[in-house]
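**Q** model this:
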Amino acid sequence: MSSINKSFFVIVSMLSLLAFSSNAQLSPSFYARTCPKLQSIVRTTMRQAVATEPRMAASILRLFFHSCLQGCDASILLDDNATFTGEKNALPNINSLRGFEVIDDIKTNVEAACDATVSCADILALATRDGVVRLGGPSWIVPLGRRDARTASQSAANSQIPSPFSNLSTLITAFGSKGLTARDLIALSGAHTIGQAQCQSFRNRIYNSTNIDPNFATTRRANCPISGGNSNLAPLDLVTPTDFDNEYYTNLLNQRGLLHSDQELFNGGSQDALVRTYAANTITFLKDFAAAMVKMGNISPLTGTNGEIRRNCRVVN
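**A** Next up is the predicted model:
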């Protein structure tokens, strides 16, 4: 590790430790005695998954986002059952969330080492961090001690996860309701430096928006016809789609944000200056992203005796 990276990690680690005070029940050493090999197990499994398919890092990151925006309790991993309709088929998630099998694999490996000890919520938090690192992104200390929900709500997922068609004020309000600032919103949106989106989520933008680079729109139309092809994929960052860097913000400066909600961050509004800052300074972006990820991981976790430790992430015990 270079001296710059070491210094950066120290700064992020200090910010992460400060963030723990917002939820004293979470601790990076929560499993130090009960499952000391936890982090190495997660890291190894994620290394294999991302080596097989680099996109998987973005898929796990999206799982974490869509989980924590409703509370970091792994409810998003639950399959539907006779008592509730879960979140997997909610409008923001249906036929687009993926990576469940990777979480299953990690859970199986963790259970073999530490039976009924580690929550699926904590596994998802660790896997997210390790996936980002595998694509060159920042590391951060993950607070642990979350427990798993015994139920899930499709209606909550439909109402609480922002749409790719949202405007800036809607996004700021939605994130603010979860204790996240506008700066957190802009930093966390940088997750779109990796991953892909379906045609149906950006078709209107590439055919009807005026704040879009014409050449970029033409390129995207080639794989997203005006009708049909809803599930066709395009990289959220056309330049470095599998590198966790700050190119996403440069794209916004050039009106090459793929989603409407992306370009809203730089569209003559209140956050334009911050987008410029992140486009110009990779270290500032990575530091803010890591700190915001710790804050997101602290959204309404179940702790203590609440919830349970699921043995299978897809079903309650």
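**Q** Please count neighbours and contacts with C-alpha atoms only from this point.
**A** Fine.
**Q** how far away is R47 from I76?
**A** According to Cα to Cα, to the nearest Å, R47 and I76 sit 23 Å apart.
**Q** quick one: which of the two has more around it?
**A** Of the pair R47 and I76, I76 is the one with more neighbours under other Cα atoms under 10 Å, namely 31 against 19.
**Q** so that one makes contact with K88?
**A** Yes: I76 lies in contact with K88 (Cα atoms under 8 Å); the separation is 6.4 Å.
**Q** Just say helix, strand or coil for N230.
**A** Under the three-state scheme (DSSP: H, G, I helix; E, B strand; the rest coil), N230 adopts coil.
**Q** can you count the residues close to it?
**A** For N230, the count of nearby residues is 16 (other Cα under 10 Å).
**Q** Another sequence for comparison is provided below:
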Amino acid sequence: MASSKFILIFVCFIIGSLMRSTNAQDPSKLTLEYYSKTCPHAQEIVRTEMECFVRADPRNAALLLRLHFHDCFVQGCDGSVLLDDTEILIGEKQAEQNVNSLKGFDLVDKIKEKLEAECPGVVTCADLLAIAARDAVVLVGGPYWHVPVGRLDAKEASLDLANNDIPTPQQGLLTLISKFWAKGLSATDMVALVGSHTIGFARCANYRDRIYGDFEHTSKYNPSSEAYLNKVKETCPLDSGDDNISAMDYASPAAFDNAFYDQLIRGEGLLNSDQEMWSSVLGSQTADLVNKYWADPGLFFKQFSDSMVKMGNITNPEGGEVRKNCRFVNT
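**A** The predicted model follows:
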């Protein structure tokens, strides 16, 4: 147990000393009052649109939350994930963890249209995503947090960073921890933020290896696992159905709660990367956090809120602009 903790501390120390300054931030740049005079109804507009989207389909909440997460892990929270490819710019939408997975871009477009009609050229796409992600969580029963705003939209995107920096479902615990640490996020932040999978769905291509490989190893002590495993295999055949989806929290997929952690304790995490937080032999710290968040939903909500603010404060040191259209840089 002690050696496991030492390995984690050592790895995190090395990574922390080498990490890029992607979270370099002047705290005065992001404030709760940033749009109070220039677009006082900005948050109300985002909230109204999100209410319509989530009412139409509760899964839309997970789409906007995932967009914000994938945005912040590449160059900071700068709206770069929203950029379409052009003749002179290669975007991030075709990255391994984004293609066929990220959705909701049309929803962002609709919110942006409303904001531009109210206050043209004022509210950034990066701020739009941060506010929409918070509202998405609240609308399906999760916690509320204040969202500091004032981010700028990137003028560039990075396909390479998207491929390298965004965690993947197949990665092990140390790699996952290192990727969060490289963004200034701790293992505590990681376990809390991954709790967002309580409202997420995963593509068969991202969990096939788990259910036809490691699942039986990590789940064999739980009698209910066999029935669950058979059901998931019906959705995700061994040799087809890459785009078929399954809920990462089968108990309450439309509600933001802490049931996701119970599934990890049962050994029934759908993604290998999720189950690693409980089952890895190096995961004494993360397993302890999983236990705590399952035992105390209030603690989970508090840490999730704090970690979302922390992640949302990762900025792009290159600065940027206020895009008129979230899909393209201004001309």
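**Q** Report the TM-score for the pair.
**A** Between these two chains, after superposing, the TM-score reads 0.91 (TM-score structural alignment, normalised by the length of the first structure); 295 aligned residues with a Cα RMSD of 1.2 Å.
**Q** What distance do you get for the nearest residue to L299 of the second structure once chain neighbours are set aside to W145 of the second structure?
**A** Distances taken as Cα to Cα, 6 or more residues apart in numbering place Y293 nearest to L299 of the second structure, at 6.2 Å, with adjacent residues excluded. Computed with Cα to Cα, the distance linking Y293 of the second structure and W145 of the second structure is 18 Å.
**Q** More neighbours: the two, which one.
**A** Y293 (25 against 18).
**Q** can I assume that one sits in a helix?
**A** Yes: applying three-state DSSP, one finds Y293 of the second structure inside a helix.
**Q** what's the matching residue for it over in the first structure?
**A** When the first structure is aligned by TM-score structural alignment, Y293 of the second structure is paired with Y278.
**Q** And for C204 of the second structure?
**A** Match for C204 of the second structure (TM-score structural alignment): C199.
**Q** Correct me if wrong: that match contacts S231.
**A** Yes: counting by Cα under 8 Å, C199 of the first structure does reach S231; the two are 5.8 Å apart.
**Q** quick revisit: run a quick check on the residue nearest to L299 of the second structure versus Y261, I expect a contact.
**A** Yes: counting by Cα under 8 Å, Y261 is a contact partner of Y293 of the second structure at 6.9 Å.
**Q** can you give me the strands for the first structure?
**A** Using DSSP state E, the strands found in the first structure span residues 196-198, 233-235.
**Q** Same list, those, but as JSON lines with distance to M296 of the first structure please.
**A** Compiled in JSON lines, the strands of the first structure are given as follows (distance: least, Cα to Cα, whole Å):
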{"stretch": "strand 196-198", "distance to M296 of the first structure": "22"}
{"stretch": "strand 233-235", "distance to M296 of the first structure": "24"}
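**Q** Nearest to S163 of the first structure, out of these?
**A** With respect to S163 of the first structure, and counting by Cα to Cα, the nearest of the strands of the first structure is strand 196-198 at 12.5 Å.
**Q** Give me the residue at the spatial middle of the second structure.
**A** F69 (3.4 Å; Cα atoms, centre = their mean).
**Q** Map it across to the first structure for me.
**A** In the first structure, F69 of the second structure lands on F65 (TM-score structural alignment).
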